[in-house]
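Visitor: Predicted model, plus sequence, below.
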Amino acid sequence: MFESLSDRLSGVFDRLTKQGALSEDDVKTALREVRVALLEADVSLPVARDFVKAVQEKATGQAVTKSVTPGQQVVKIVHDALVDMLTGEGDPGALKVDNPPAPILMVGLQGGGKTTTTAKLAKRLKDRDGKRVLMASLDIYRPAAMEQLAVLGQQIGVDTLPIVPGQNPTDIAKRAKQQATMGGYDVYMLDTAGRLHIDETLMQEVEDVSRIAQPRETLLVVDGLTGQVAVEVAQEFDAKIGITGVVLTRMDGDGRGGAALSMRAVTGKPIKFVGLGEKVDDFDTFEPDRIAGRILGMGDIVSLVEKAQETIEAEQAERMMQRMAKGRFNMNDLKMQLEQMLKLGGMESIMGMMPGMGKMSKQMAGAGIDDRMLKQQIALIQSMTKKERANPQILQASRKKRIAKGAGMEVSDLNKLLKMQRQMGDMMKKMGKRGKGGMLKQAMSGLFGGKGVAGLPTELDPKALEEAAKQMGGKFPGSADGLQLPPGLSGFGKKK
């Protein structure tokens, strides 16, 4: 998401931040490049023009000339302007579902991902907000559309309205409302039919359903890859039926992000959520400040920590921390860590959220350090016996040959993995001993709000996290100049 725009802007700001003092011409030249970058990212011309104008007014004032590092000040101004451009009213991702049963109407064109998005949002409401949700498909035209929602409902553990052949959309909406009321549901979601283009029949049908359901939220689902077309669709839907928010899908495949950047400024409607993949969990709140940080290469450490809190099991993490503090770090522990990285979205996702690491993710991918490498390492560990995993020191030549052959890898790849495990074990031992209570313990306390892993809180404690980061020196453990991978790891899995 936003890769091409992020690359262009980081090049512009790299040149700015290296200069000691900035003249008005320097700022104008940089902003001209920013405007070109925005237009190339498919941002609409009026939005790009207004954005550059707003930044220029702030950037040529006293704030920059008196700043110690003018370049960084300009980056901060651009960041704030991006946040302003993306921010809607109220809390991002907040839905008006307070009076049960609260209806949510899902609308959009065909192929935008309405049905999948309905299931993703239902799962989010069930898991995060503890709501009891009922889903109903009103799509009587697309073959197997109702069956698709029923299958998705079974996968995520959410009830769907039983299919009654021959009913029209308004009848289904009435039946959904009745069942949601009688069944004690908190929310019921109506997945309407789409068309290949906006027509009167589609709009009339949606209006009829809207009149019956009186939805608390009308969410428009649009394909982010369509760029400015998505913005035009949002304008038309809002003019005819009135929408409360937008969900942009397929944002994982959109390196430009023009629709996301233009949507709020052109339509005045907030982007509530973004779809980031095919799986039901690939669904995120659209947080303007975090998105702006990612675009400018500042990372999104808060999202990374929130993701970690969702996927890390507290008891398992505490057991692992106690073992690491004593310097006990075997192949089972390494396998758990590698699997955890994949759960967090893989190497590229994690690196994209780390401040200043966005550019390095491409270099790493070029060096063969990617999710495929993690899976190969897990395959090597799975090829070992229980005894070998618990005590890797017993691995001699014959055992190594058997393990490498079992995983379809080379013995040299296994040697690199063993070296990485030894180095990580040594590093964990040092961290466990350093300072009062251990550096490792402080880092984990920072991640889980200063309460240790067992007392997992519901909210992130930024101060504790910042303190833990300082303890680490603001870098990866064991590194001198930031990220430093174990020697020879870059060649892992590559055939000679």
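Guide: Received it, and whenever you're ready, just let me know what you need.
Visitor: hey, let's count contacts and neighbours off CA atoms from now on
Guide: Noted.
Visitor: Give me the contact list for the helix or strand containing residue 351.
Guide: Here residue 351, judged by DSSP states H and E, is contained in helix 346-353. With contact meaning CA atoms under 8 Å, 6 or more residues apart in numbering, helix 346-353 is reached by 294, 297, 299-301, 303-304, 341, 344, 357-358, 360-361, 370-371.
Visitor: go on, stretch 87-103?
Guide: Contacts with stretch 87-103, where a contact means CA under 8 Å, 6+ apart, come from 177, 180-181, 184-190, 213-217, 264, 268-273, 285-288.
Visitor: Would you point out which residue is most central in this protein?
Guide: Geometric centre of the chain, nearest residue: residue 284, 5.8 Å, by CA atoms, centre = their mean.
Visitor: From the contacts of helix 346-353, pick the one nearest residue 164.
Guide: Relative to residue 164, the closest of those is residue 344; by CA to CA it sits at 40.3 Å.
Visitor: so how far is residue 93 from that closest one?
Guide: Relative to residue 93, residue 344 is positioned 21 Å away (CA to CA, to the nearest Å).
Visitor: now swap in residue 128 and tell me
Guide: Taken as CA to CA, the span from residue 128 to residue 93 is 12 Å.
Visitor: Also residue 311?
Guide: Between residue 311 and residue 93 the distance is 20 Å, computed by CA to CA.
Visitor: Tell me which of these two has more neighbours.
Guide: residue 93 (16 against 12; other CA atoms under 10 Å).
Visitor: A helix includes the more buried one, no?
Guide: No - assessed with DSSP: H, G, I helix; E, B strand; the rest coil, residue 93 is coil; it does not lie in a helix.
Visitor: quick one: buried residues of the helix or strand residue 206 falls within?
Guide: For residue 206, the host element (DSSP H and E) is helix 200-213. Residues of helix 200-213 classed as buried by neighbour count (16 or more other CA atoms under 10 Å): 202, 203, 205, 206, 207, 209, 210, 213.
Visitor: alright, now check it against this:
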Amino acid sequence: MFESLSDKLDAALKNVKGEGRINDLNIAETMREIRRALLDADVNYDVAREFTNKVKEKVTDESVLNAVSPGQQFVKAVYDELVFLLGDVHIDLNTPKKPPMVILIAGLQGSGKTTFTGKLAKYLKSKGRSPMLAAADVYRPAAVDQLETLASQVGVPVFSIRGEDGVPLKDAVEVARRAKDEARRTGRDTLIIDTAGRLHVDEAMMKEVVEIKGAVEPDEILFVVDAMTGQDAVNTAKAFNDQLNVDGVVLTKLDGDTRGGAALSIRSVVQKPIKFASTGEKLDALTEFYPDRMAQRILGMGDVVSFVEKAQEQFDEEEAEKLQRKFRTQDFDLQDFYDQLQKIKNMGSIKDLIGMIPGVGKVMKDIDVEDDAFKHIEALVQSMTPYERANPDQINGSRRRRIAAGAGMEVQDVNGLLKQFREMKKMMKTMSRLSGKGRQASLSDLQRARGRR
């Protein structure tokens, strides 16, 4: 995400990274390039102007001119202003007055509103909540069916009202009102209401969603916007906020947004925090929005914290220790390897994960990494028997031919997988041994230090 903006900001900052000192000439040139990068990213003109003015003010501050290099000074100033522009701090969902917590979802048609509703239900369920969905989008064909499909995938109930003919009741306000009563009756602590969208902001749309707000008194109103629409997204968010006084913004399709204009403008123009970012179609492709982490990624610094958090969701300490023992004793087999692949896939988009690693994102930005990059490996392992997965060294010629045929691949593909697996085991054993020696050395140092005391 934001590749175009990242590249242009990086090019602008290169102007001063090799300079020995800051002067009026390189400040003016760098500011011009940064402003151009922001405007090319479809950032609001006034926002871009204020951004560069603040950066200029910081880099010309006499108290820091001699303390750091010009490159470091500019990067720090740009980073600080990006964090401020994106919202400064992460803002959580509001605390409900009393259960159920009611979350009203609003936005234009095609913004990913209904899909986000399903994603939010899954996210809240993972946090220990028991959400219910309400199908208050009663106009778009199959909107109720789509929400019911998403709800079944997440494993949460959905409230809708259909007539005897199976057609949804065309009264969104009544659906929302009764959904809240049902959530309270069934002991659900969260109700997420999916409302209707339009192709553009119109009076009828606004009137209905305002009536829904009055009927259910939501604890949280989230406006969902397609990040790829740039300034149109900002203008639409402003129109909705004027009518609803939204609590937060959700940026969808952020993985396809190479410019970043909406993300960088919406907070300043609408004065409402970005609370979530959606980066794909999968139901787990939803993350809380942290301004500092996003600023780091825009400047190519990676996002180690988010990477670790995603890893922690899939791996626990006990399992990691068990794996390390298997590496040391060479008991790690193809079933273990397959299980770890599944956990990595569950962490999200491979390219997105690569972008979180400092320095790696820029190197890999032009390399197309598909999310199904492990597909052929999975097919080969799935074609093996449990015995073969546990004993890869026993896979002879006839077994290799059967495995290849079962996966729809060639024998050389099986050979390549087994060779890579052997090399990986050897490398992991070496790393585990070195890690063990490091721990032993640290323990010896500690014991010697205690002896000296």
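Guide: Received it, and whenever you're ready, just let me know what you need. The structure displayed is predicted, hence computed values, not measured ones.
Visitor: thinking again about what came up before, have a look at how far, on average, the helix or strand containing the residue nearest to the centre of structure 1 is from structure 2.
Guide: Element membership for residue 284 of structure 1 (DSSP H and E) is strand 283-285. Compared with structure 2 after fitting, strand 283-285 of structure 1 has a mean deviation of 1.0 Å; criterion: mean CA distance after the TM-score superposition for structure 1.
Visitor: Give the aligned range of that strand in structure 2.
Guide: The aligned range for strand 283-285 of structure 1 in structure 2 is 286-288, by TM-score structural alignment.
Visitor: Output the contacting helices and strands for the helix holding residue 206 of structure 1.
Guide: Helices and strands touching helix 200-213 of structure 1, as assessed by 3 or more CA pairs under 8 Å, 6 or more residues apart in numbering; DSSP states H and E, comprise strand 102-107, helix 169-182.
Visitor: mean shift between it and structure 2?
Guide: Compared with structure 2 after the fit, helix 200-213 of structure 1 shows a mean deviation of 1.4 Å (mean CA distance after the TM-score superposition for structure 1).
Visitor: Please look at the residue nearest to the centre of structure 1 and residue 271 and confirm they touch.
Guide: No - with contact defined as CA atoms under 8 Å, residue 284 of structure 1 does not reach residue 271; the gap is 10.9 Å.
Visitor: for the helices and strands packed on helix 200-213 of structure 1, which one ends up most surrounded?
Guide: strand 102-107 (a mean of 25; mean count of other CA atoms under 10 Å).
Visitor: now the next helix-or-strand element following it against strand 102-107, angle please.
Guide: Sequence-wise, the next helix or strand downstream of strand 102-107 of structure 1 (DSSP H and E) is helix 114-127. Here helix 114-127 of structure 1 runs at an angle of 150 degrees relative to strand 102-107 (axes from the mean of the first three to the mean of the last three CA atoms, to 10 degrees).
Visitor: mean shift between helix 114-127 of structure 1 and structure 2?
Guide: Superposing on structure 2 and averaging over aligned pairs (mean CA distance after the TM-score superposition for structure 1), helix 114-127 of structure 1 comes out at 1.6 Å.
Visitor: Give me the mean deviation of the following helix or strand past that helix from structure 2.
Guide: Scanning forward in sequence from helix 114-127 of structure 1 by DSSP H and E, the next helix or strand is strand 133-137. Mean deviation of strand 133-137 of structure 1 relative to structure 2 after superposition (mean CA distance after the TM-score superposition for structure 1): 1.7 Å.
Visitor: whereabouts in structure 2 does strand 133-137 of structure 1 align?
Guide: Under TM-score structural alignment, strand 133-137 of structure 1 corresponds to residues 131-135 of structure 2.
Visitor: and what of stretch 105-117 of structure 1?
Guide: Taken onto structure 2 by TM-score structural alignment, stretch 105-117 of structure 1 occupies residues 104-116 there.
Visitor: Then stretch 194-212 of structure 1?
Guide: Counting by TM-score structural alignment, stretch 194-212 of structure 1 pairs with residues 197-215 of structure 2.
Visitor: hmm, who's touching that stretch?
Guide: 104, 106-110, 137, 172-173, 176-177, 195-196, 236, 239-240, 243-244.
Visitor: try it again with 10 Å
Guide: Outside of stretch 197-215 of structure 2, the residues within contact range by CA atoms under 10 Å, 6 or more residues apart in numbering are 102-111, 113-114, 136-140, 171-178, 180, 193, 195-196, 217-219, 221, 236, 239-240, 243-244.
Visitor: what's the spacing between it and its chain's center?
Guide: Put simply, stretch 197-215 of structure 2 sits 29 Å off its chain's centre (CA atoms, centre = their mean, to the nearest Å).
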